[in-house]
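Student: structure for the following, please:
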Amino acid sequence: MNRYDETERTFAALPPAHGRGFAATWWGRAWLKALEDAALDAQQVKTGRRLARAGAVGAVAVRPGRITAVVRDRDGTARRADVLLEELSDGQWDRFLRMAVEQAGHVAALLDREMPPHLVEDAATAGVELLPGLGELEPTCDCGAWDHCGHTAALCYQVARLLDQDPFVLLLLRGRGERALLDALQSRSTSSAEAIAEGPAEPAGVDAGEAYAAGDALPPLPAPPGLPAGPGLPPSLDTEVPPAPGVDPDALEFLAARTAATAHRLLAGALRAGAAEEEPTVAQDAVRLAAGAPARALADRLAEGSGRGPDELASAVRAWRYGGAAGLSVLEEEWTVEGEALARARAVLAAAWDDDERPVLRGHANRWTVAGAPSQLRLGRDGRWWPYRQESGRWVPVGGGDQDPATALAATETARGEGAC
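Tutor: Model prediction:
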């Protein structure tokens, strides 16, 4: 039984995780990526994964800024492991709440215990990073290690399983409990609705004579406007006037909305980093647009325009949703792994499982297929492993890329259990 209050949640120890991954959701995998990218000793990460799989992590306490658990070594020695993550400031929480209220779908997703990518992206646009970045998971353990040890790594792997079940675990770690957060969202939603009902306030006027007299004393230019809270809404083209021949109003409205969203995201990225992201190709852009869930007729046009059939476009959209341009490249590109890259890939595969759990993998190019099973791992050029399952004679993506091939392969079992694809 899990103990719950507004300042701390304690989760009972989870059973061993033999033969399965630690993160089925994309946000759980993002949590583990922060650990795996920052740990200086890959062997300690592997040890932590093995301990977590064996059920060596006790009850996990989650409170603002810290997670804690007792982790037992194979010889039974108990170690207290803590991992710290900086809490969000009051200003950051204010921006997050304002952003969430403006997008009703964000509140609905949180109530469904989900954290869709667009929620995290919109939060980042507002200057609020929910998921930990490189080096943000700060470890401390009474074993004396100064970096991530097997005990803190095991704790992080266990927390990934908790995050799969409930993203409010991450929000509590960032500083706000579930009840307080939902109450604040409800209060802001009510205030926003009342403000809309009352209508805009009358603007303060300026006496015309005073304005004319001060005409030769021009005020300084105002500061440049900040980033808008969200993308603008395109005007509706649903009018009584019929469209000109060859003009599809639904397609134009959809394209305008997606363009506004992309422009807002690019502007946010430029303001944060001073650089724009790489321009997608025409084929990639068609998939990106199709990922916005257009009407069936528009999806068919995008499939035709991109040179794909409907089924091929559906697979491409899934790959895009799992990993953007990188995920799409893994779907469509087959490349030869050789030399040092091949040796490194084989070493990673050998270390991912214990000897009694390792599947039989048959490699071809950058693809490793599980012998006797409709499951496959594909190695991306960025070193991540992407899970695929064979459905109706075609290989389709079933998850995002992961540094750990065992975690990636587990997604193919999850997909089978849920009847995906």
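Student: contacts, neighbours, all on C-alpha from now
Tutor: OK.
Student: surely L172 is in contact with R179?
Tutor: No. Contact criterion Cα atoms under 8 Å: L172 and R179 do not qualify, at 10.2 Å.
Student: higher neighbour count, the two?
Tutor: L172 (23 against 12; other Cα atoms under 10 Å).
Student: how far does the strand or helix carrying that one sit from the chain's center?
Tutor: Using DSSP states H and E, L172 sits within helix 168-173. Put simply, helix 168-173 sits 15 Å off its chain's centre (Cα atoms, centre = their mean, to the nearest Å).
Student: now R301: how far from E413?
Tutor: From R301 over to E413 the distance is 34 Å, taken as Cα to Cα, to the nearest Å.
Student: so which of these two has more stuff around it?
Tutor: Remark: of R301 and E413, E413 carries more neighbours, 19 against 15, as counted by other Cα under 10 Å.
Student: wait, a strand at the more buried one?
Tutor: No. Counting by DSSP: H, G, I helix; E, B strand; the rest coil, E413 is not found in a strand; it is helix.
Student: pretty sure V101 contacts R188?
Tutor: Yes. In terms of Cα under 8 Å, V101 counts as a neighbour of R188; the distance is 6.9 Å.
Student: so what's L349 closest to, chain neighbours aside?
Tutor: Closest residue to L349 apart from its sequence neighbours, by Cα to Cα, 6 or more residues apart in numbering: P405 at 6.6 Å.
Student: tell me which residues of the longest helix anywhere in the chain are tucked away?
Tutor: Ranked by number of residues, the top helix in the chain under DSSP state H is helix 249-273. By 16 or more other Cα atoms under 10 Å, the buried positions in helix 249-273 come out as 249-250, 253-261, 264-269.
Student: tell me how far the closest residue to Q284 other than its chain neighbours lies from D382.
Tutor: Ranked by Cα to Cα, 6+ apart and with sequence neighbours excluded, the top spatial neighbour of Q284 is A325, at 6.9 Å. Look at A325 and D382: by Cα to Cα, they are 12 Å apart.
Student: now swap in G400 and tell me
Tutor: Noted for G400: a distance of 13 Å to D382, by Cα to Cα.
Student: so those two - more neighbours on which side?
Tutor: Higher neighbour count among G400 and D382: G400, with 26 against 9, using other Cα under 10 Å.
Student: for the comparison step, fold the sequence that follows:
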Amino acid sequence: MNEYTDTETERTFAALPPAQGRGFAQTWWGRAWLKALEDTALDSVQVKAGRRLARAGAVGAVSVRPGRITAVVQDRDGAAHRADVLLAELSDEQWDRFLDMAVERAGHVAALLDRDMPPHLVEDAAAAGIDLLPGMGELEPECDCGAWDHCGHTAALCHQVARLLDQDPFVLLLMRGRAERPLLDALQERSATPGTPTAEPTGVDAAEAYAVGDILPPLPAPAGLPERPGVPPSLDTEAPPAPGIDAAALEFLAARTAAEAHRLLADALRAEAAPETELTMAQDAVRLAAGDPEAAVAVRLADGSGRDREQLSRAVRAWRLGGAAALAVCEEEWAVEGETLARARAALDSAWEEDERPTLRATANRWTVVGAPSQLRLGRDGRWWPYRKEQGRWTPAGGAAQDPATALASVEASGTEEAV
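Tutor: Next up is the predicted model:
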């Protein structure tokens, strides 16, 4: 979860990328949150409009405070609106009952610490008169667009918060009035109070000890990797270069070699990258050109790779988005057949709601949106790459996604940013 502030009264989460797939909530409590939105909103069209805005990445940073969530949401026309959604806080007396219930059933807190919200936790809380999840009419909207009911902006905010709830149910408890750390401190204090009834007269339940114990600090970052590549030796000496030696090109090649070695070491330490296949000369020229060489070196790389300057520029853009795989999608067209075609069609059919699905025209591994400067390209690894038409040519518009709707949404989001 990309969070960049955390206090006892507020948590702020950086804007999330466009949503993958057609569903915003993967957990049962995230779906319950969206059900409360659908039951509260009087206009289902606004709920769908909010889902489209959230999917396109139009929701900015989300602030979560007791009783309120806030974000700036951008319309498709570029207008920005502040959207708020209010949820009633639990009273002190309700929190006391929640704490009593949680201490008696330490497994509930252990589940929360594991970022889970089991149904029996919500059921036990409801039996104690505490409604954790919102119900019909409880998500109260406020938006500076002037709407008196849920509009597309507040609906988009709710869809984005569903993704946050999926990752951390403590977000819901903060909306209800208590932040994670003070809540855990209160549980620890109650557990340590003399006379507190326990299920077993001797010993300490392992789940309870884990739930109220001190949280270990995060592991330190792996050592051994310098922050930036080393600087190769300078060739600016009094001795002139030997005939046929281009000193500027040689210095650039040494610098790019150091940068590539740094990248490979970082990949090895993170265990994130599989060994790459050997690059062709044309591919390696693009890799070198991605290092922003001086003009004379760039011209040589373009000539050596068999591309003109404009073609090399598009190739470099693709390389920076995904290396050799992205470059292949940019420059190669291949026939999609058999099982691969069936999987591609199934992914396209399931990526959008039926009333939101764009009209696509297929050519080989490329699907172009009819009436829009947007295109999806299928890579040989099954990922979808977004493209946008600029000055009559298709240009890479973003990184790959497993879901075609996510890839296409990144084209729309980048187009909105440029318009603004």
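Student: TM-score of the superposition?
Tutor: Once superposed, chain against chain, the TM-score is 0.51 (TM-score structural alignment, normalised by the length of structure 2); 264 aligned residues with a Cα RMSD of 4.8 Å.
Student: on that earlier part again, report all helices and strands that the longest helix of structure 1 contacts.
Tutor: helix 117-125 (3 or more Cα pairs under 8 Å, 6 or more residues apart in numbering; DSSP states H and E).
Student: ok, D5 of structure 1 - how many residues close by?
Tutor: 11.
Student: do a quick rundown of the helices in the stretch 101-250 of structure 1.
Tutor: Taking DSSP state H, counting those that start in this stretch to define them, one finds helices in the stretch 101-250 of structure 1 at 104-111, 117-125, 150-165, 168-173, 178-198, 208-213, 249-273.
Student: reformat those as TSV; add distance to G309 of structure 1.
Tutor: As requested, the helices of the stretch 101-250 of structure 1 are exported to TSV (distance: least, Cα to Cα, whole Å):
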stretch	distance to G309 of structure 1
helix 104-111	31
helix 117-125	27
helix 150-165	34
helix 168-173	40
helix 178-198	43
helix 208-213	64
helix 249-273	19
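Student: would you mind finding the most buried of the ones you listed?
Tutor: helix 150-165 (a mean of 26; mean count of other Cα atoms under 10 Å).
Student: can you give me the strands for the stretch 101-250 of structure 2?
Tutor: Using DSSP state E, counting those that start in this stretch, the strands assigned to the stretch 101-250 of structure 2 run over residues 140-143.
Student: mind checking the SS state of A299 of structure 1?
Tutor: Secondary structure of A299 of structure 1, per three-state DSSP, is helix.
Student: need the nearest residue in space to it, chain neighbours excluded.
Tutor: A290 (6.0 Å).
Student: what separation do you get for the counterpart of the one you found in structure 2 and T40 of structure 2?
Tutor: Structural alignment (TM-score structural alignment) places A290 of structure 1 against A289 in structure 2. The spacing between A289 of structure 2 and T40 of structure 2, counted by Cα to Cα, is 54 Å.
Student: higher neighbour count, these two?
Tutor: A289 (23 against 19).
Student: is G398 of structure 2 in a helix, a strand, or coil?
Tutor: Once three-state DSSP is applied, G398 of structure 2 turns out coil.
Student: can you find the partner of it in structure 1?
Tutor: G398 of structure 2 maps onto G399 in structure 1, with residues paired by TM-score structural alignment.
Student: so which residues of the stretch 301-420 of structure 2 form strands?
Tutor: Counting by DSSP E, counting those that start in this stretch, the strands of the stretch 301-420 of structure 2 are 360-363, 366-369, 374-378, 384-390, 393-396.
Student: from T12 of structure 2, how far out is the nearest residue to E10 of structure 2 once chain neighbours are set aside?
Tutor: Distances taken as Cα to Cα, 6+ apart put R65 closest to E10 of structure 2, at 4.6 Å, once the chain neighbours are dropped. R65 of structure 2 sits 9 Å away from T12 of structure 2, going by Cα to Cα.
Student: and these two? which has more neighbours close in?
Tutor: Comparing R65 of structure 2 with T12 by other Cα under 10 Å, the one with more neighbours is R65, at 25 against 19.
Student: which residue, other than its chain neighbours, is closest to A71 of structure 2?
Tutor: If the residues on either side of it in the chain are set aside, A71 of structure 2 comes closest to V62, at 4.8 Å by Cα to Cα, 6+ apart.
Student: just give me the neighbour total for that neighbour.
Tutor: 24.
Student: ok, it - contacts?
Tutor: T12, F13, A14, A15, I69, T70, A71, V72, L157, V161 (Cα atoms under 8 Å, 6 or more residues apart in numbering).
Student: show me where the stretch 1-150 of structure 2 has its helices.
Tutor: Shown for the stretch 1-150 of structure 2, the helices assigned by DSSP H, counting those that start in this stretch span residues 28-40, 44-55, 92-104, 106-113, 119-127.
Student: export the ones you listed to CSV and tack on distance to W352 of structure 2?
Tutor: Listed next are these as CSV, based on distance: least, Cα to Cα, whole Å:
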stretch, distance to W352 of structure 2
helix 28-40, 17
helix 44-55, 10
helix 92-104, 40
helix 106-113, 32
helix 119-127, 29
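Student: so of these, which one's packed in deepest?
Tutor: Sorting the helices of the stretch 1-150 of structure 2 by mean neighbours (by mean count of other Cα under 10 Å), the first place falls to helix 44-55, with a mean of 22.
Student: by contact count, what packs against that helix?
Tutor: Checked by 3+ Cα pairs under 8 Å, 6+ apart, helix 44-55 of structure 2 has helix 28-40, helix 152-167 packed alongside it.
Student: not counting sequence-adjacent ones, nearest residue to A261 of structure 2?
Tutor: Setting aside the residues directly before and after it, A261 of structure 2 is nearest to P229 in space (Cα to Cα, 6+ apart), at 7.8 Å.
Student: trace that neighbour over to structure 1, please.
Tutor: Alignment note (TM-score structural alignment): P229 of structure 2 maps to P231 of structure 1.
Student: run a quick check on its match versus T259, I expect a contact.
Tutor: No. At 9.1 Å, P231 of structure 1 does not count as touching T259 under the criterion of Cα under 8 Å.
Student: residues that sit against both of those two, list them.
Tutor: Common neighbours of P231 of structure 1 and T259 (Cα under 8 Å, 6+ apart) do not exist.
Student: now do the same contact list for Y4 of structure 1.
Tutor: Applying Cα under 8 Å, 6+ apart, the residues contacting Y4 of structure 1 are T10.
Student: how much space separates it from A61 of structure 1?
Tutor: Separation of Y4 of structure 1 from A61 of structure 1 (Cα to Cα) stands at 10 Å.
Student: common neighbours of the two, please.
Tutor: Taking Cα under 8 Å, 6+ apart as the contact rule, Y4 of structure 1 and A61 both touch T10.
Student: burial measure for the residue nearest to A54 of structure 2 when sequence neighbours are not counted, as a count.
Tutor: Spatial nearest neighbour of A54 of structure 2, excluding adjacent residues (Cα to Cα, 6+ apart): A156 at 4.9 Å. Using other Cα under 10 Å, A156 of structure 2 is surrounded by 30 other residues.
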